[in-house]
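>>> Next comes the sequence, and after it the predicted model I'd like to discuss.
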Amino acid sequence: MAVTLRTPQLPDAPAPSARPPILRWTVTALAALLVLGALLLPNALGALKPNRFTRIPAEAILGAAVALWLPRRPRVVLAVVAGVGLGVLTVLNVLDMGFREYLGRGFNLVLDWELLDDAQSYVADSMGGTFAVLAAVGAVVLVLVLVGVMALAMVRLSNVLVASRPVAARGTLIAALAWITCYALGLQIAGTPIASDRAADALKIQARRVADTVRDEAAFAKEAKADTFGATPGAQLVPDLRGKDVIFTFIESYGRSAIEDPIMAPGVDSTLAARTKALDKAGFHAKSGWLTSATYGGSSWLGHSTFLSGLWIDNQQRYRTVTSGEHLTLTKAFQKTGDWDTVGVMPGIQKGWPEAKYYGLDKVYNAFQLGYQGPKFSWSTMPDQYALEAFQRLVHGKKRDKPLMSEVILTSSHQPWAPIPKLVDWDRLGDGSVFDAIQKAGKNPGDIVTDSTKSREEYGKSIQYSVTALTQWLERYGTDDTVLVFLGDHQPIARVSGDHASRDVPVSIVAKDPKILDRIASWNWTDGLRPSHNAPVWKMSSFRDRFLTAYGSTPHPSKD
């Protein structure tokens, strides 16, 4: 008997050509979404809304028309170049978002690359060194992948257009007519124009910033050479402060929001009231006003240099220009007299600081020269209370032949405001090891930086700590000849101060000698440490000349 073997019937399999078209169209759709998203991407976090991506980009229509017209080789080259450019533009838009969120301004293509190193240091201090390294590597890889994928997406879309040239041409024409109609009639979706030229606008913004930066460099260099007190002899500078120990102190991120924001203000205002009362009891009196800082959210050195130089230093280029010149700073005015020893206490500086010569500081104590052996508090190398006690031990408390002019930078209120140090008995400060347990019991920075409300709460507490530490130091070590000028360098980041916050910071002058405050009676500042809401507001750059004039300095302008 013959046996016939039959091959078992398998279920029908899809035809070999069934899947590739699906895959091809999926890839094409993803490429289109990527390119359209990049063309429509705004440069501010607050603008990341669905209606921003339901628009018709003019750049896509123009690109399609060019791709349909060009021969293959130049078309592919142009697609790659355009893809790389669009990838770079996307990176710049994202940088704009970050800079607006933290510094209240857009990214400057010429000046701001070096700030990325500071950003990495901040991440390392807040989240740990390993996380910072991984984040930096991840960011670089992500940028390279984005640029590469964007180039491939542009090539893919150009090939698809050419493969169906008649249909693509008609579609491009229809899209162009739709864009023109929407533009002419001003048609909108949820308040946003349907006709978009967002990518072109972003390019214009970046180009304008570069052009403005180049023009500003020359103009500011000339401005910095002119100085109302540049040629004033030392004997005619601040004669009404002779014999006084003058201390200029910056409190990190101490802004108007700390005093007026509904979340931060109750605690901070209570502290200011309590410290005003305590100072009054100790014989000190204060007057306070507002200054508008040249920076916002960070770049504290721009605020410091603006306050001390009397020039508006709102970018890194201006900072480099002024610190490499001879423009008279408020601190250097005291050095120029020859009647003061001049010292800087800078716990935030952890490397060489050549600017000390420009600021007229005979001696600078950095983070490694204050004897601190305790833990860091996130970015801050040491608690303000310790820095002030070290200032007393190393400088202020020593016998001298001359009075002292000091610049002291307090850093405990630097973001991310976790963990925050607590005040301890001044006699127990020692080498700072007493802060070990306080630092370990403090809050985790990662839990604070991701929560706006918690950030605002902890920021307010850090300001209370810094103000209390400074005024307790003054109560403890101040004398009849002490004159303390303290202020914030800038507002905290927008996540804490708000999207439309001013750049105002509080400034106070505190002294026992009534003549010191009498000299500024015409300023109409508020009595006490808390400036009233309607107290005078000046540009921070105006303070130097007002202060020098109030205390008897004679103007002798330097020549350009």
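Received the coordinates, thanks.

>>> okay, CA-based contacts and neighbour counts for the rest of this
OK.

>>> Make sure residue 387 is actually in contact with residue 370.
Yes - distance between residue 387 and residue 370: 7.2 Å, which falls inside the contact criterion (Cα atoms under 8 Å).

>>> this is the other structure I want to compare:
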Amino acid sequence: MSALQSAEDVAEEITDVAPRPSRRPWTAWSAWRRRWRERHPTAAQVLSVTVTVLAAALVVGALVMPNTVVRLGPATFFRLPAEAIVGAAVLLALPRRPRVAVAAASGVLLGAVTVLNALDMGFNQYLGRSFNVVLDWSLLGDAESYLEDSLGRTATLAAVAGVIALVLLLLVLPALAVVRLSGLLARHPGTATRGTLIAGVVWITCSSLGVQMAGVPIASDRTATALKTQARRVSDTLADEAEFRKVARVDAFGNTPGGQLVPDLRGKDVIFTFIESYGRSAIEDPVISPGVNRTLDVRTKALAAAGFHARSGWLTSATYGGSSWLGHSTTMSGLWISNQQRYRTVMASDHLSLTGAFEKTGAFDTVGVMPGVQKGWPEQKWYGLDKVYNAFQLGYRGPKFSWSTMPDQYALQQYQERVHSKPPAAGRSRMSLLILTSSHQPWAPIPKMVGWDRLGDGSVFADIEAAGNRAEDVIADTTRSREEYGKSIQYSVTALTEWLERYGTEDTVLVFLGDHQPIARVSGNHASRDVPVSIVAKDPRMLDKIADWDWTDGLRPAEDAPVWKMSSFRDRFLRAYGSTPHPKRG
């Protein structure tokens, strides 16, 4: 034995002087680590304990991690997870190789659940709902585009690289941590078994008695519950799609002849306008509402002086914080389009849109002005629009305002010059759909009104954009975000109503509304999904048609004004203006 040991010592000394090139890196690392432990036993012991404690903290933290920001807090992480107890029992019962494989797989699964929890946090914070593993992956690309428009290409690439690195770490580190802890259990089976039994008894006791710390239950099964929730969400999503296909085939006006659609609007200049993120919080939040309500009141009086009158109410949007197209399509389809799959289903169907109803009459030219559209937009066919002007067809040469490609005032002036000032085809009226974008987050910088005769090609906005707030200074500050959001709504409402005051005619009928509430960081974690909606016209008969709606006079809906689901608006509007239902049964 001593001769063999002596030979090993000699070999080790030779290796220290001149390592053999053929030695594998992992073997070299193991040898170096062994020698380091032998030379620094105390430091090695401290490091080993520290790594083990961190591994345990990582695993427990991941097991009890909530999926909403509002539940984050110290008490949340001082809990006893049932999954850790069950996992320890299983690992203790397995031989070495299966134990390592199960530990690694469990760690990767735990990392994946952690990623989903983080996605849930983000979606709840911004969209007021959890992440859907079936439908929502495509929205990550939209998020990247939003960041690029708001923060620039370099910052976005850095953020994306950081997110990818973080996801990889969240998958790898839990796996390494669980493997390390499984090895510790295997080296001390007796102590580990007793500890597992004690932990199980404590968990059952705390669960049975409802023991809490700072209002948070000590006994946790958070990860098991999250997995069940995700599985149920997938099942519900698949079932919902099948059911929604049936619902979308039923249409109260699907077989209505064109001659029986909106007869009371023939000869009128009908304009539907969505204002980005114009939600109930803009009118009722104590920080945001003073400026917005002052603007609405001033603009109501200005319109009245120009001969226009308005009625306003509330609609409950199918979306929250983002995904504006869901709000647009819900309003126009009369269907509750609350996710991307429903949206795709409707866009591929022949379900009648409100704008499509005007096209079907054969009595209206139909046009859309979409400054937020920066790529192909096949939805044009479903919306029944003869012509669409996108972000690149409005002649804008000024700066972008964060995500918004151009100020609303400029888009409205271009609508005036390219569409509204020109007569429709002989014997026809006109219906227009406008999507205004200046109130899109991050609300920095915000455009300002300039003289309508000074707009030109938009270059006049260069100094305004340069002097405005930077997105990175506002986007993470809740108070500033709320203040700037309110200013953006004031701007959009002012631009739209000044355009109406300046260019509207006796025949103009303007319907404008918000598509959804702003993100939870601005509207609050428990805000409603309601948005304001107004109808404005000079012809008193146009408002008489909706007298039984009990809407509030003016641009500001009263707190107790009627609240309808956004999906009910299409049919109410069509009936109010003389359309005759001829149902399509599917």
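Done, it's in. These numbers come from a predicted model, not from an experiment.

>>> quick one on the thing from earlier: when residue 387 and residue 370 of structure 1 are compared, which one has more neighbours?
The residue with the greater number of neighbours, taking residue 387 of structure 1 and residue 370 and applying other Cα atoms under 10 Å, is residue 387; the counts read 28 against 21.

>>> Give the aligned equivalent of the more buried one in structure 2.
Applying TM-score structural alignment, one finds that residue 387 of structure 1 aligns to residue 411 in structure 2.

>>> quick one: the helices in the stretch 251-400 of structure 2?
Counting by DSSP state H, counting those that start in this stretch, the segments of the stretch 251-400 of structure 2 that form helices are 281-284, 289-305, 324-333, 340-347, 354-361, 380-383.

>>> out of those, nearest to residue 487 of structure 2?
Shortest separation from residue 487 of structure 2 across the helices of the stretch 251-400 of structure 2 is recorded for helix 289-305, at 7.4 Å, computed as Cα to Cα.

>>> List the buried residues for that closest one?
Of the residues in helix 289-305 of structure 2, those buried by neighbour count under the rule 16 or more other Cα atoms under 10 Å are 289, 291-293, 295-296, 299-304.

>>> how close does it sit to structure 1?
Once superposed with structure 1, the aligned residues differ from helix 289-305 of structure 2 by a mean of 0.4 Å; criterion: mean Cα distance after the TM-score superposition for structure 1.

>>> So what touches that helix?
Surrounding helix 289-305 of structure 2, the residues in contact under the criterion Cα atoms under 8 Å, 6 or more residues apart in numbering are 281-283, 309-310, 486-487, 489-490, 493-494, 497-498, 500-501, 554-556.

>>> sorry, back to before: Throw the helices of the stretch 251-400 of structure 2 into JSON lines and include distance to residue 177 of structure 2, thanks.
Shown next, in JSON lines, are these (distance: least, Cα to Cα, whole Å):
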{"stretch": "helix 281-284", "distance to residue 177 of structure 2": "45"}
{"stretch": "helix 289-305", "distance to residue 177 of structure 2": "50"}
{"stretch": "helix 324-333", "distance to residue 177 of structure 2": "42"}
{"stretch": "helix 340-347", "distance to residue 177 of structure 2": "37"}
{"stretch": "helix 354-361", "distance to residue 177 of structure 2": "56"}
{"stretch": "helix 380-383", "distance to residue 177 of structure 2": "52"}
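
>>> Out of those, which gets nearest to residue 267 of structure 2?
Across the helices of the stretch 251-400 of structure 2 (criterion: Cα to Cα), the nearest stretch is helix 354-361, sitting at 11.8 Å.

>>> What lines up with residue 251 of structure 1 in structure 2?
Under the alignment (TM-score structural alignment), residue 251 of structure 1 pairs with residue 275 in structure 2.

>>> Hmm, residue 433 and that match touching each other?
No - applying Cα under 8 Å as the test, residue 275 of structure 2 and residue 433 come out as separate, 11.4 Å apart.

>>> hey, where'd the strands end up in the stretch 51-200 of structure 2?
Defined through DSSP state E, counting those that start in this stretch, the strands belonging to the stretch 51-200 of structure 2, from first to last, are 80-81.

>>> Show me where it has its helices.
Under the criterion DSSP H, counting those that start in this stretch, helices of the stretch 51-200 of structure 2 are mapped to 74-77, 82-92, 96-127, 137-151, 153-187, 189-209.

>>> Put together CSV for the ones you listed, with mean neighbour count and distance to residue 525 of structure 2 on each row.
Putting the helices of the stretch 51-200 of structure 2 into CSV (neighbours: other Cα atoms under 10 Å; distance: least, Cα to Cα, whole Å) gives the following:
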stretch, mean neighbour count, distance to residue 525 of structure 2
helix 74-77, 16, 19
helix 82-92, 18, 29
helix 96-127, 20, 7
helix 137-151, 15, 20
helix 153-187, 17, 25
helix 189-209, 15, 29
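
>>> which residues in the stretch 401-550 of structure 1 form helices?
Listed in chain order, the helices of the stretch 401-550 of structure 1 (DSSP H, counting those that start in this stretch) span 436-441, 445-449, 452-477, 494-497, 514-518, 543-550.

>>> among the ones you listed, which is nearest residue 154 of structure 1?
Each of the helices of the stretch 401-550 of structure 1 has some distance to residue 154 of structure 1 by Cα to Cα; the shortest is helix 494-497, at 36.0 Å.

>>> so where in structure 2 does that closest one end up aligned?
Helix 494-497 of structure 1 falls opposite residues 520-523 of structure 2 when the two are matched by TM-score structural alignment.

>>> which position in structure 1 aligns with residue 207 of structure 2?
Matched to structure 1 by TM-score structural alignment, residue 207 of structure 2 sits across from residue 183.

>>> Please report how far its match lies from residue 340 of structure 1.
Using Cα to Cα, to the nearest Å, residue 183 of structure 1 is found at 67 Å from residue 340 of structure 1.

>>> Kindly report the same for residue 28 of structure 1.
Distance of residue 28 of structure 1 to residue 340 of structure 1, computed by Cα to Cα: 72 Å.

>>> Nothing else from me, thank you.
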